[in-house]
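Novice: for reference, the sequence and a predicted model appear below.
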Amino acid sequence: MQKLTLIAIAGPTASGKSTLASRLAKALGKRKAAIISQDNYYKDYSYLSLKQRKQINFDRFSAFDIALLCRHLARLKKGKPIDMPLYDFIQSKRLKKTKKVIPSPYVIVEGLMPFFSRCLGQLFDYKIYILAPHWLCLSRRITRDIKKRGETISSVCKRYFEDVLPMQRRYVQPQQSLADIVVDGVRAFDKRLVAALLKNARASHKI
C-alpha cells in the first residue's frame, strides 16, 4: 500500500487556507490529492434552535468535533475511506448527507486549528501556517460571509472583534511555532511558491 501523506494548513480566518490547499492539490494532480476542510467537523448543533445556533462561538476549539476528525485521519492513514460530514453555514448545523473521501497519496487538511491539539498534530507529515494581517482577513471574511453565509457587514464585524480575534490569539496563533514553514498570506500563492512548498515537504519528510 502506498504511503499516505498528510499535509496541514493552519491560519487565521480568511487568510487564504482554502486557496492554498486548492493550489497544492492542483499541483499534485486531481487523483493524487484530496482536501479536507476542518470547517466540516464542527459539532452537530442541530438539536438547538437556529437562534441558539447563531449565538455559538464557532472560533472556540471546543466547537470542533476533534475526536471524529482524529478518527477519520487515522482511518485514511490506514488506507480506508471515510464519510466526511458536511456543514451548512447558513443554518449553522451539520447536514445529514456526507461526502466519501478515498485515501489518496496526499491528503490536505485546512482549517483554523488543525494541529493545535496533540491528537491531530502528531498525525501530520508537514505543517504549514499562513500569516496574514487582521485588516486583510476581516476584508476577505466580510466578502465571503455576505456572499456565502447570509451575513451582513455589521454581523461579520461584531463576530470578528468579539469572538474571532480573542480565539485566534488563544488557539490559532500558537500553531505558528509548531509549523514546518510559515507562509505570507499577503503575497499571491503563485506556482513558484506552491512548487517550493511541495519541494520542502518532500525534502523534509521524504514524501
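Specialist: Everything's here; your move. Note that the structure is predicted; figures quoted are calculated from it, not measured.
Novice: CA atoms for contacts and neighbours, from now on please.
Specialist: Fine.
Novice: now the strands for the chain?
Specialist: Defined through DSSP state E, the strands belonging to the chain, from first to last, are 5-10, 33-37, 82-88, 93-101, 106-111, 126-131, 181-184.
Novice: most tightly packed of those?
Specialist: Per residue and on average, the most neighbours among these fall to strand 5-10, with a mean of 26 (mean count of other CA atoms under 10 Å).
Novice: that one packs against which elements?
Specialist: Judged by 3 or more CA pairs under 8 Å, 6 or more residues apart in numbering; DSSP states H and E, the packing partners of strand 5-10 are helix 17-28, strand 106-111, strand 126-131.
Novice: in addition, the following structure is provided for comparison:
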Amino acid sequence: MDTIVIGIAGGTGSGKTTLADKLVESFGLDEVCILRHDNYYKRHDDMPFEERKKLNYDHPDAFDNELLRKHIEDLKAGISVEMPIYDYKEHNRSNQIVKIKPAPVIVLEGILIFDEPSICGLMDIKVFVDTDADVRILRRIVRDVKERGRTLESVIEQYLTTVKPMHEQFVEPSKRRADIIIPNGGENIVALEMLIERVKKQLKKHNI
C-alpha cells in the first residue's frame, strides 16, 4: 500500500498531540490513521502498582518499539493492527485495544519517536514541535492533575527527577533529525496549514 508516514515529536506539553489531532482532522476518515507512542509503553503485569509508579516512563527503554515498528510496517502493507491502550492511572497497559485500519497517511505522535532509528527511518516527514520549557511544564501539570488524577507534588517531583533530565538527554537531541520544526504546536495555525499543504503535495506527487 502506498503511504506517507508523518512523525510528530516534541517534549511533554509541547502541543504535539494537538498538532497531530488537527492534522488528522484536516483529512477524511479513510485518508489518515494515527498511532500514539504513549500507547506502546511496555506491559508490567508482573509488577505491583507501587513499583510501576516508580518506573522511568520518559526513557526510551520504557516503550515497546518492536511492536510499534511492526504495526507501522503492517499498516504500510495494507494490514489492520490492534493498537494497545495505556492506562495512566494504573501505570500499565490496559486490556483494551483500538483497531487501526490502513490509510494513505499514517500519523505517528510521541515524545521519543525520533530517538529510535528503526522507527525514525520509516517516516517520510519528521516534524518537531518546539515549545518553551515553562509552557510545557504548566501544561503537563494541568493535564496530569485534572485528567490523570495525580497530585501536584507528584507531577513536580516526576518532572524534576525524570522528565526534565530525559528531555535534555534524549528528546532535545532528537530534534536534529526533524525535517520541520514548528514552534507552539497546534496553536501555530500558519505552520499547520503549511504542513497540510506539504502532505497534500506528497500525496499528489506519489499518486496516492
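Specialist: Arrived safely. Small disclaimer: the values here were computed from a predicted structure and weren't measured.
Novice: TM-score for these two?
Specialist: For these two chains in superposition, a TM-score of 0.94 is obtained (TM-score structural alignment, normalised by the length of the first structure); 205 aligned residues with a CA RMSD of 1.6 Å.
Novice: what's the longest helix in the second structure?
Specialist: Ranked by residue count, the top helix of the second structure under DSSP state H comes out as helix 189-205.
Novice: which residues touch that one?
Specialist: Helix 189-205 of the second structure is contacted by residues 4, 19, 23, 26, 104, 182, 186 when judged by CA atoms under 8 Å, 6 or more residues apart in numbering.
Novice: quick one, which of the strands of the first structure is nearest to Lys148 of the first structure?
Specialist: With CA to CA as the criterion, Lys148 of the first structure lies closest to strand 82-88 of the strands of the first structure, at 10.3 Å.
Novice: elements contacting the closest one?
Specialist: For strand 82-88 of the first structure, the packing partners by 3+ CA pairs under 8 Å, 6+ apart come out as helix 66-77, strand 93-101.
Novice: show me what contacts the residue lying closest to Tyr160 of the first structure once chain neighbours are set aside?
Specialist: The spatially closest residue to Tyr160 of the first structure, leaving aside those adjacent along the chain, is Leu138, at 7.3 Å (CA to CA, 6 or more residues apart in numbering). Under the criterion of CA under 8 Å, 6+ apart, the neighbours of Leu138 of the first structure are 14, 157, 160.
Novice: do you know how far the aligned partner of Lys42 of the second structure in the first structure is from Tyr129 of the first structure?
Specialist: Structural alignment places Lys42 of the second structure opposite Lys43 in the first structure (criterion: TM-score structural alignment). To Tyr129 of the first structure, Lys43 of the first structure is 24 Å away according to CA to CA, to the nearest Å.
Novice: then Phe161 of the first structure?
Specialist: Relative to Tyr129 of the first structure, Phe161 of the first structure is positioned 22 Å away (CA to CA).
Novice: likewise for Met84 of the first structure?
Specialist: Distance from Met84 of the first structure to Tyr129 of the first structure, counting by CA to CA: 23 Å.
Novice: equivalent analysis for Glu151 of the first structure, please.
Specialist: When CA to CA is the yardstick, Glu151 of the first structure and Tyr129 of the first structure sit 27 Å from each other.
Novice: leaving out sequence neighbours, find the closest residue to the residue nearest to the spatial centre of the first structure.
Specialist: Residue closest to the mean C-alpha point of the first structure, counted by CA atoms, centre = their mean, is Gly111 at 1.5 Å. When the adjacent residues along the chain are set aside, Gly111 of the first structure lies closest to Gln38, with 4.8 Å between them (CA to CA, 6+ apart).
Novice: tally of neighbours for the one you found?
Specialist: Other residues within reach of Gln38 of the first structure, judged by other CA atoms under 10 Å, total 20.
Novice: isn't the residue nearest to the centre of the first structure right up against Asp39?
Specialist: Yes - in terms of CA atoms under 8 Å, Gly111 of the first structure counts as a neighbour of Asp39; the distance is 6.4 Å.
Novice: contacts only, for the residue lying farthest from the centre of the first structure.
Specialist: Summary for the first structure: using CA atoms, centre = their mean, the residue whose C-alpha lies farthest from the chain's mean C-alpha position is Met1, with a distance of 26.8 Å. For Met1 of the first structure, the contacting residues are Gly79, taking CA under 8 Å, 6+ apart as the criterion.
Novice: quick check: Gln96 of the second structure vs Tyr86 of the second structure, distance?
Specialist: 8 Å.
Novice: Met123 of the second structure -> the first structure?
Specialist: Aligned by TM-score structural alignment, Met123 of the second structure pairs with Phe124 of the first structure.
Novice: what number of residues lie near its match?
Specialist: For Phe124 of the first structure, which is what you asked about, the neighbour count (other CA under 10 Å) is 18.
Novice: surely it touches Ile9?
Specialist: No - with contacts defined as CA under 8 Å, Phe124 of the first structure does not count as touching Ile9, sitting 10.1 Å away.
Novice: ok, back up a step: what's near enough to touch the match of Met123 of the second structure?
Specialist: When contacts are taken as CA under 8 Å, 6+ apart, Phe124 of the first structure is in contact with 5-8, 115.
Novice: looking at the second structure, which of those residues hold up?
Specialist: Among the contacts of Phe124 of the first structure, those whose aligned partners also touch in the second structure, counting by both residues aligned by TM-score structural alignment, their matches' CA atoms under 8 Å, are 5-8.
Novice: between these, which is closest to Ser49 of the first structure?
Specialist: For these, the closest approach to Ser49 of the first structure (CA to CA) belongs to Ala8, at 33.2 Å.
Novice: report the contact partners of the closest one.
Specialist: 108-110, 114-115, 124, 126-128.
Novice: and it, how far is that from Asp39 of the first structure?
Specialist: Where Asp39 of the first structure is concerned, Ala8 of the first structure sits at a distance of 13 Å (CA to CA).
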